[in-house]
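Undergrad: sequence first, then the predicted structure, then my questions.
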Amino acid sequence: MPKRVLTGTVVSDKTDKTVVVLVERRVKHPLYSKIIRRSKKYHAHDEGNVFKEGQTVRIEECAPISKLKTWRVIEALDTHRTPEAHTA
């Protein structure tokens, strides 16, 4: 069975060797047929603490590492971006 791969944005990198990734998906409402956004946060393993808040990353499913971590970061999809950089 293949491992699931998701794309999301790092929203927290405060814990050691862990990042929290927010994954958003767009679904159609069953009654009103409007496209709505659903989001979920995943704790992913980051061995070298290299991924920072604001980066877009790809994560893949893996064997459980801890109580919350069952995902591992594969790669970063873009350069490091912070909200402060866009205000200047």
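TA: That came through, no problem.
Undergrad: switch to C-alpha atoms for all contacts and neighbour counts from now on
TA: Will do.
Undergrad: so which strand or helix has the most centrally placed residue in the chain?
TA: Per C-alpha atoms, centre = their mean, the C-alpha nearest to the average position across the chain is that of Val21, at 2.5 Å. Secondary structure here is read from DSSP states H and E; on that basis Val21 sits in strand 18-28.
Undergrad: which of the residues in the helix or strand just after that strand are buried?
TA: Going down the chain from strand 18-28, the next helix or strand is strand 35-45, by DSSP H and E. Using 16 or more other C-alpha atoms under 10 Å as the burial criterion, the residues of strand 35-45 that qualify are Tyr42, His43, Ala44, His45.
Undergrad: alright, now check it against this:
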Amino acid sequence: MERGNRKSRIGVVVSNKMTKTVVVKVERRVADPKYGKIVTKAEKYKAHDEDQACQIGDRVRIVETRPISKDKRWRVAETIEKAEA
């Protein structure tokens, strides 16, 4: 049974120093409202990584979930691409 559409983002792991938590940087390209120039905006999300399998540089998909802690509202759904060793 589907719970509804959950938000998902694709980003790169920039930190995995916390236990069962990774920081994922998600970049998006938007047009400047006044001048129209395309700029890259980035946002960092703390995501739950139960298996502690993510390494820095991995490209991952995160999905929205219930609040796990004060800052964590996302969890790692899948690893799209592993970082080069």
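TA: Nice, I can see it. As the structure is a prediction and not an experimental result, all values here were calculated from the model.
Undergrad: quick one: map the residue nearest to the centre of structure 1 onto structure 2.
TA: For Val21 of structure 1, the equivalent position in structure 2 is taken to be Val24, counting by TM-score structural alignment.
Undergrad: which one is its match nearest to, not counting chain neighbours?
TA: Closest residue in space to Val24 of structure 2, ignoring its immediate chain neighbours: Val13 at 4.4 Å, by C-alpha to C-alpha, 6 or more residues apart in numbering.
Undergrad: quick one: map the one you found onto structure 1.
TA: Aligned partner of Val13 of structure 2 by TM-score structural alignment: Val10.
Undergrad: mean shift of the helix or strand that match falls within relative to structure 2?
TA: Secondary structure assignment for Val10 of structure 1, by DSSP H and E: strand 5-12. Here the mean offset of strand 5-12 of structure 1 against structure 2 after fitting is 0.2 Å, by mean C-alpha distance after the TM-score superposition for structure 1.
Undergrad: ok, and what's touching that strand?
TA: Taking contacts as C-alpha atoms under 8 Å, 6 or more residues apart in numbering, the residues outside strand 5-12 of structure 1 that touch it are 19-24, 51-61.
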